[in-house]
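Undergrad: 3D, please:
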Amino acid sequence: MPKPQIVWFRRDLRLRDQPALYAAAQRGPIIPVYVLDDERAGDRKLGGASRWWLHHSLESLATGLARHNAKLTLLRGDCVEKLSELAEAVGAETVHAISHYEPWWRKAEEELADRLELDLYDGNYLMPPGSVTTGSGGTYKIFTPFYKALQKALPTFDPLEEPSFTLPDSWPQSDRLEDWDLLPTKPDWAAGLRKTWEVGEGAAHEKLSYFSDIASDYEKGRNLPSVEGTSRLSPHLHWGEISPAQVWKALEGKRGQGVEVFRSELIWRDFAQNILFQFPHYPEENYRERYDGLEWRNPNRGHLIEEDLKAWQQGQTGYPIVDAGMRQLWATGWMHNRVRMIVASFLIKHLLIDWRHGEKWFWDTLVDADYASNGTNWQWVSGTGVDTQLYTRIMAPLSQSAKFSAENYIREWVPELAHLSDEDIHDPSAEKRPESYPERLIEHTEGRERALNAYKAMKAAED
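TA: Below is the predicted model:
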């Protein structure tokens, strides 16, 4: 009888278009396993919102496996040790897994390959990171040429169907999911997440089906916070409940500039992994070392700065569009993509607080918190990254709010301003601002000048 085949799930929690699962199913009885390893990632252990999503995604995966009379084995601890022990206990020699590129996962894969046969597969990105190269064989650091090269290199996608399984004679011991305490209880802050999200592979495909019908409007809709014009697929893609190949395939035959813009967003996701593949600590360090000399107003420099950071986190800055975004993030674990840029620019430029404080807050509060994408996006806004906007580009939150018609978005998330007119709600005057709404932490002109002066001081120190 063929030996059992271990399928190691991580951020690939699906049954369809799951190449590791498909390959294992061809070779013998499968033992699907998820290992909760909080230690390998160090301070990058999953944040609160991610843990909430993971709980429900694992429930969904287990339900899908149960349709085949298969069980999901749950283990907690060092993933290399737990998988090695499991293999010995069930008589397995091979572990099948989709490749992951965060530094802690790459190290785990290297260690596991020294103990067992580890078969790795591509499946979380359109193309494997590092595979799209320049004419001289180098790697890309600028998005536009990467975008063009990847489009030329893309294969014809033919996503795998859900495989049929053979099962082992017996199942290994497993933890109970509820014993992992991934869900918040005291206090239970996840009411907004439960209201906002359906989690799992089935929900991901329902969302894709809906979005594929409106994708032609994406170019405009993605910039309008008051309109449901984005795909909201980001957490499903991050957790691998749906593959980018499946998304790309669903858009075949769809026409319009919005479809092309959305495809470019999928390619940006690949680009972020391509950067991480080259620079494993990119989400932790300025790529442009000159910015190490910028004098940030970081929280360790005083109580008032700590209060500014806290006000930003809680949506109490006095800028309605910023506060709406930060409150949406806290309530739902997600934020509209245009607003993400506005709130990031505000923290970095208006408050002059290091981008890494914002990146870490997003890491804890986003259901789609992705090590590569999060770091790449924050460094893009801050001007410190490989392919980035200029530090001196400072978004004006008041005019951005009006330009992109955010009035109903603000009414939803900053209800104390809901009575204001469309004209007043973006920039409420002192007379019209209710007492319950805070004054601005800093005026736009003052914040802009302070940011530019810090940049000039950094440049002068280099001379």
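
Undergrad: contacts and neighbour counts: CA atoms only from here.
TA: Will do.

Undergrad: could you say what helices and strands the longest helix belonging to the chain packs with?
TA: Counting residues, the longest helix found in the chain (DSSP state H) is helix 257-278. Counting by 3 or more Cα pairs under 8 Å, 6 or more residues apart in numbering; DSSP states H and E, the packing neighbours recorded for helix 257-278 are helix 143-153, helix 218-221, helix 371-382.

Undergrad: Please generate a structure for the following sequence too, so the two can be compared:
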Amino acid sequence: MAVALVWFRDDLRLDDQPALRAALERGWLPVPVYIHAPDEEGDWAPGAASDAWRRRSLAALADALERRGSRLLVLRGPSLGTLQALAALTGAEAVLWTRRYEPAIEKRDAKIKRALREAGLHAESFNGALLFEPWEVATKQGDPYRVFTPFWKAARAQWRTPRLWDAPARLPSPDAAEAPHGIALDTLLPAPSPPWDAGFWQRFTPGEAGAGDALARFLGQALAGYASARDMAAEAGTSRLSPHLHFGEVAVQRVAAAVLDAGDTIAAEDRDRFLAELGWREFAHHVLHHFPKVPDEPLDARFADFRWARPLQARLDAWRQGRTGVPIVDAGMRELWHTGWMHNRVRMIVASWLTKHLRMHWRHGARWFWDTLVDADLANNTQGWQWTAGTGADAAPYFRVFNPVTQARRFDPEGAYIARWVPELAALPPQARFAPWEQPELLRRLAPGYPRTPQVDLAEGRQAALEAFALLKRAR
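TA: The predicted structure is shown next:
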């Protein structure tokens, strides 16, 4: 039987796995392989939280393959040389993989595909990460979209019922191709010591089975009412599928199909709102593909000359550690540190505080999220930070400055989220948790360890941001 290397990357699943499916349907013996080569990802090699998740997700994939009679071959890069050597060793005539869209990876993969084909191998990549390829949705003039609403309208017009695929119960063994056994996962990605990631796994279960459970839980518990509950910080009103989607543990096509098939008990408003969130994920990849410099440069070129504040290390550290003196901001940053995740509404609030009230460059925040989020995705992370900072595609205007007290009162009305993640404020009456500096005696008596005042006065910080933006406009 002819052999095909099935190169796993951020597509760590068996169902709806296009490379594996192609190998089986074309009669090739699939040899599943994962190659660890973080240095090939340029300036955006995976962060610590991503590596912690990847280790567990790869272990889950290896177990799933072994239950089917196959196994995962884990190797260390460089990717091209490793694939070439493995193809020669196994006699493989094909290398198949699922596409990624990060700029450094797109360039690398194009080089790998050319080199493999020049060597006489069949090299083919597939879409397994998006509903629509970035080059499939364009304006009438053929340009990429920079605004979400027309992008999503055009994308939805192209919607086709996805062709889902369940992996077979048994797979051929790579031993028939005399494949080597590779590197132990514990050697490649050792578990953290001490286990700083322990809180992650109280909320998440990496792997395809964990993704399936998360999807079922969302469909059964949170899809109904999603449109309103998704913004409430203390409620489990979001899908929490983002890390599973990032690592490809569930296909976005399967998620979308499940939501569309949820039945008449789900209001159209809830269904469409969630599909639009998947649309924002698509839009982020669309922008990253067409504007590959956005992880480091503003998409809105006006902001290349914006007067960001000097990044004072003490202020930046206090933001990272959840010690800003603004409870909703501190709650979000502590949730991130403990769980590797943060509620989406709160992400916008903490990002606005950093980029508007502190006026620090959005890259400082993007880098911190990149290292600490289990769903750290270059397209989505960049989109989120540039959107909040007012510098990106379809961005909130820079002069829109979130008031963190107003936001907390609206989206955490009982102060439950704040009490959960800033427990020193739990003794305060709920309405005193939003702006405790307004009741200094109560704060001193019931929460003596919490900062007496915010890093900057809210009104003064907002005014300084508006003045900096006014200077930018006058310079034009």
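
Undergrad: if we can go back for a sec, among the helices and strands packed on helix 257-278 of the first structure, which comes closest to Pro434 of the first structure?
TA: Closest of these to Pro434 of the first structure is helix 218-221, at 30.7 Å (criterion: Cα to Cα).

Undergrad: what does the helix or strand following that closest one rub up against?
TA: On the C-terminal side of helix 218-221 of the first structure, the nearest following helix or strand under DSSP states H and E is helix 234-238. By Cα atoms under 8 Å, 6 or more residues apart in numbering, the surrounding residues in contact with helix 234-238 of the first structure are 11, 199-201, 204, 242-244, 367-370.

Undergrad: And those residues, which is closest to Ile275 of the first structure?
TA: Among the contacts of helix 234-238 of the first structure, and counting by Cα to Cα, the member closest to Ile275 of the first structure is Asp370, at 13.1 Å.

Undergrad: What is the equivalent residue in the second structure for the closest one?
TA: By TM-score structural alignment, Asp370 of the first structure lines up with Asp377 in the second structure.

Undergrad: before we move on, what about Ser231 of the first structure?
TA: Matched to the second structure by TM-score structural alignment, Ser231 of the first structure sits across from Ser239.

Undergrad: what's the answer for Leu420 of the first structure, then?
TA: Aligned partner of Leu420 of the first structure by TM-score structural alignment: Leu428.

Undergrad: do the same with Lys152 of the first structure
TA: In the second structure, Lys152 of the first structure lands on Ala157 (TM-score structural alignment).

Undergrad: Distance of its match relative to Pro150 of the second structure?
TA: Note on Ala157 of the second structure: its distance to Pro150 of the second structure, by Cα to Cα, to the nearest Å, is 11 Å.

Undergrad: Please say which of those two ends up with more neighbours.
TA: Pro150 (13 against 9; other Cα atoms under 10 Å).

Undergrad: Please tell me how far that one sits from Arg160 of the second structure.
TA: Pro150 of the second structure is 18 Å from Arg160 of the second structure, by Cα to Cα.

Undergrad: For the second structure, which segments are assigned as strands?
TA: With strands called from DSSP state E, the second structure shows them at 3-8, 29-36, 73-76, 92-98, 122-126.

Undergrad: Among the ones you listed, which comes closest to Leu288 of the second structure?
TA: Here strand 92-98 is closest among the strands of the second structure (Cα to Cα), at 17.4 Å.

Undergrad: by contact count, what packs against the closest one?
TA: Using 3+ Cα pairs under 8 Å, 6+ apart: strand 92-98 of the second structure touches strand 3-8, helix 18-25, helix 79-90, strand 122-126.
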